[in-house]
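# Sequence and predicted model, in that order:
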Amino acid sequence: MSESCNSRHFSWLMKSCLPNPSDAKSLVPIHHANPPPTTVTPISSLPDDLLLECLSRVPSSSIPSLTAVCRRWSRLLLSPYFLHLRRRLGLLRHSLFAVSAVDSGLFAAVLQVPSWRVSLAVCDGGGQGSLSHARAAAIGPRVYVVSRNAVLRYDSWMGTVSLRSPMIFPRKKFAIAVVSGKIYVAGGGGGSEVTAAVEEYDPERNRWEVVTHAARKRYGCIGAAVDGVFYVIGGLKIGNESSVTSRGAAAHVYASSMDLFDVRSRQWLRSRSVPGGGCVVAACAAVGHVYVLSSHAVELSFWRFDARRGGGGVFGEWTRLKSPPLPAQVRLDGTVRFSCVGVEDKVAVVQVVGCIDDLLRRSGRSERGMRESLVLLYDTVDGEWRRAADLPEMITRAACACVEW
């Protein structure tokens, strides 16, 4: 092989691409009278749809700093389209969220197995009113804490709290659920007055409106939503009856039944009852089913209702499941309440002691070694219960929800 290249070995095409050393003109650089300017397109000049595609791919930890860039970016990051893109890209994860109110704002905790991550968010709209009987509902990363006279929105991405419009009818111990990005509340009330109005909250317009009236007024009821249906479960009937016997019968029927409201058709479906009676103390929705925790004075029963209307199961079928393994010191009385939250294919049962002193006094114990709350996780796939980390001590009377963040 030759040590150097010979021009005769090149084809005429390649030789035509090389400058001729004997031609002085070919060695003179070409100067343009007006060289084309170098154009750099900033990301801020992109249209909204392309900019959202770029922003939706950033890690969650960077989102708070992005909102400070400009108002346009902040508006896009708060839009439902940003949430939709991150969900489509698989960048959202579901977590159990618990919140409780303090004078300065909200204590928020997210369960990141095996422990909780706690933060304090200060309300930027002034006082938050009474949140002692608040319910929580999550739409994506934003949790709405709804109480009788106030509504707070907690943003789990930003760690901020803001005041929103209160309900039209002040109420407590009501049912709440999210259907198609809107919040629905039913039942509850104040004193002897229980409202029949079912309200819908649009977070985009920050507006409540009455969409229907329930046939049965419930107090202390629980909400869940599956396949476009708002379930109003359990509770008590408060009203005038002709006799003590009829009042007791009505209360028993209400405590173990649920009303079904089809949000799209604005129609009430046939009511269903929990088998075995008892009093429903907690309920939630997960993987196309409604899970119900019912109390029978000295024990708990756990039930699954098939809420899938589009096939894949028998709509309305009840199945009894393994009861949650509560510690021996937990007594089913008025000092203990439960919350159920569906988190993907898990059901979280959060037990909260309303007043630890009352519980110790009733049990005859004087020591303070009992935890105020515990968390149990039910796996809907293998049907087994597992204990998760207890709620942090600063989270008292917690309102719980499933948050995407």
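Received, thanks.
# okay, CA-based contacts and neighbour counts for the rest of this
Will do.
# Touching, Leu391 and Leu376? I think so.
No: with contact defined as C-alpha atoms under 8 Å, Leu391 does not reach Leu376; the gap is 10.8 Å.
# between those two, which one's more packed in?
Leu391 (24 against 21; other C-alpha atoms under 10 Å).
# so that one is in which element?
Assessed by DSSP states H and E, Leu391 sits outside every helix and strand.
# And it, how far from Ala282?
As judged by C-alpha to C-alpha, to the nearest Å, Leu391 and Ala282 stand 18 Å apart.
# May I see the buried residues of stretch 57-77?
Ile63, Thr67, Trp73, Ser74, Leu76, Leu77 (16 or more other C-alpha atoms under 10 Å).
# Which neighbouring residues are in contact with the third one, exactly?
In this case it means Trp73. Contacts here follow C-alpha atoms under 8 Å, 6 or more residues apart in numbering; on that basis Trp73 touches Leu66, Thr67.
# Can you verify it is assigned to a strand?
No: residue state for Trp73 (DSSP: H, G, I helix; E, B strand; the rest coil) corresponds to helix; a strand is not indicated.
# and it, how far is that from Ile63?
10 Å.
# returning to what we had before: ok, so of the buried residues of stretch 57-77, who is nearest Arg135?
Top of the list for closeness to Arg135, among these and by C-alpha to C-alpha, is Leu77 at 25.9 Å.
# this is the other structure I want to compare:
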Amino acid sequence: MQRVRVSSHQSPVHKLGDNQMRLSPKFRLQMTPPHPCPLDSILTLELGPLIPGLPDDIALTCLLRLPLDFHSTCRAVCRRWRHLLARKEYFFTQRRALGFSSPFLFTFAFHRCNGRIQWQVMDLAHFSWHTIPAMPCRDRVCPHGFGCVAIPQEASLLVCGGIVSDMDCPLHLVLKFEVCRNRWTVMTRMHTPRSFFAGGVIDGMVYVAGGFSTDQYELDSAEVFDPAKGTWHPVSRMLTNMSSYDSAVLGGKLYVTEGWVWPFLSSPRGQVYDPMTDTWESMTAGMREGWTGLSVILDGHLFVISEHEGMRVKVYDTESDSWGTIEGCSVPERIRKPFSVNAIGWTIYVVGRGLHVAIGFVQRERSIVSVGNRMKSTFSIRWREIDVPLTFCDLTPSSTQVLFG
């Protein structure tokens, strides 16, 4: 295990929950084309080249690689640089147009004393922290009640549902954050208000299921959101009413589990939705019984950071319907519950209290012959810790997503 100490710059935190906050027109659904590129001959004649001695197209590819930490300083170089770097919407739009992208870790967190919620974003290429605009929400809400999913194709986040603090009043709110535009948009509401529900993205479509309704009544309804059309449609109801502890998309299906809850008086329930047939079925016993933590999908394999077995990482074997512990250390001790997880490629990101981050590098060791001449993969993991600003000590994560921008 390797520990890395990184000097981080923290931007002013935008807080959510202010009763004076109002939805402004800029948060409404807008279908406007992106701003045109100002790198034309007129602007070049008026303000000069981006970098003297270089064509503007080459200079642009250089400036679009600047880390966000340096933007405030570089804006003072000249008006051309300020025009490019002062607007995050334009900067990220140009990066995407030229095929540049780097991963960012978006963490939905709340202050453990006052309950105020906010998004903190870590640049995974440089390990620096940044903020995004506050979500347009007027009510004080319970952060765990939201459903948060990433839509990689659009480089956007979708935040759905939720519940008003100190009230059994679920929400059908739907908010969308676009990395390229650096802004939130109020989307079409869900048909059913819900909190603590399952969610996942299958073939670009966002599915939500179950959760709590008014007076903590469990739901069996499910619906799907089409990001391209901005519309919701109902799908088949679940086999039974249930809320969600965790969910995952594996093999084009949505897996939903209640998870083990103290004092473990009853076994958890689990269901699986197949969008191809619009049907639900019960989760297999082995998968359901061993799903004891939060999950990530790596190359078609289901991994779980177990909450009840020393924070070890387990992997599910479909053929035997069983779980096995992978080789390597447990999650570092500095990662305290509650935590949130996500992954890209073969890398797992775990964010604990105080927004301490542990990065787990998973490696497929080898394939061995097991009983019945069946090939079985084994895995190992090594961890790397990332230090964070001390000002995060009172923050607790609720959800973590990885997007490229």
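Structure received. Owing to the predicted nature of the structure, the values given are computational and were not obtained by experimental measurement.
# So after superposing, what's the score?
Scored by TM-score structural alignment, normalised by the length of the first structure, the superposition of the two chains gives a TM-score of 0.60; 296 aligned residues with a C-alpha RMSD of 4.1 Å.
# what kind of secondary structure is the residue nearest to the spatial centre of the first structure in?
Central residue of the first structure (C-alpha atoms, centre = their mean): Ala138, 3.0 Å from the mean position. What three-state DSSP gives for Ala138 of the first structure is strand.
# aligned partner of it in the second structure?
Per TM-score structural alignment, the equivalent position to Ala138 of the first structure in the second structure is Ala150.
# what's the answer for Val232 of the first structure, then?
Val232 of the first structure maps onto Val256 in the second structure, by TM-score structural alignment.
# what's the neighbour count on that match?
Based on other C-alpha under 10 Å, the number of other residues close to Val256 of the second structure is 28.
# Tell me who's in contact with it.
Ala198, Ser244, Tyr245, Asp246, Ser247, Ala248, Gly270, Gln271, Val272.
# So the third one versus Ala198 of the second structure, what's the distance?
Going from Tyr245 of the second structure to Ala198 of the second structure by C-alpha to C-alpha gives 8 Å.
# Neighbour count: the two, which is higher?
Ala198 (27 against 21).
# Leu219 is in contact with the more buried one, correct?
No: counting by C-alpha under 8 Å, Ala198 of the second structure stays clear of Leu219, with 11.0 Å between them.
# residues shared between the contacts of those two?
Common neighbours of Ala198 of the second structure and Leu219 (criterion: C-alpha under 8 Å, 6+ apart): Ala209, Gly210, Gly211, Ser243.
# Just tell me what the third one corresponds to in the first structure.
Same thing as Gly211 of the second structure. Matched to the first structure by TM-score structural alignment, Gly211 of the second structure sits across from Gly188.
# any idea which element the nearest residue to His144 of the second structure once chain neighbours are set aside lies in?
Nearest-residue entry for His144 of the second structure: Ser398, 5.7 Å, with adjacent residues in sequence omitted and distances by C-alpha to C-alpha, 6 or more residues apart in numbering. Assessed by DSSP H and E, Ser398 of the second structure sits inside strand 395-404.
# residue farthest from the centroid of the second structure?
Leu45 (43.2 Å).
# mind listing what the residue nearest to the centre of the first structure touches?
Tyr144, Val178, Ala401, Cys402, Val403.
# what helix or strand is the second one on?
It refers to Val178 of the first structure. strand 175-179.
# how much does that strand deviate in direction from strand 399-404?
Computed by axes from the mean of the first three to the mean of the last three C-alpha atoms, to 10 degrees, the angle separating strand 175-179 of the first structure from strand 399-404 equals 10 degrees.
# which outside residues touch strand 175-179 of the first structure?
The contact list for strand 175-179 of the first structure, computed with C-alpha under 8 Å, 6+ apart, reads 135-139, 183-188, 220-226, 228-230, 232-233, 263.
# now, which of those residues lie within strands?
135-139, 183-186, 222-226, 229-230, 232-233 (DSSP state E).
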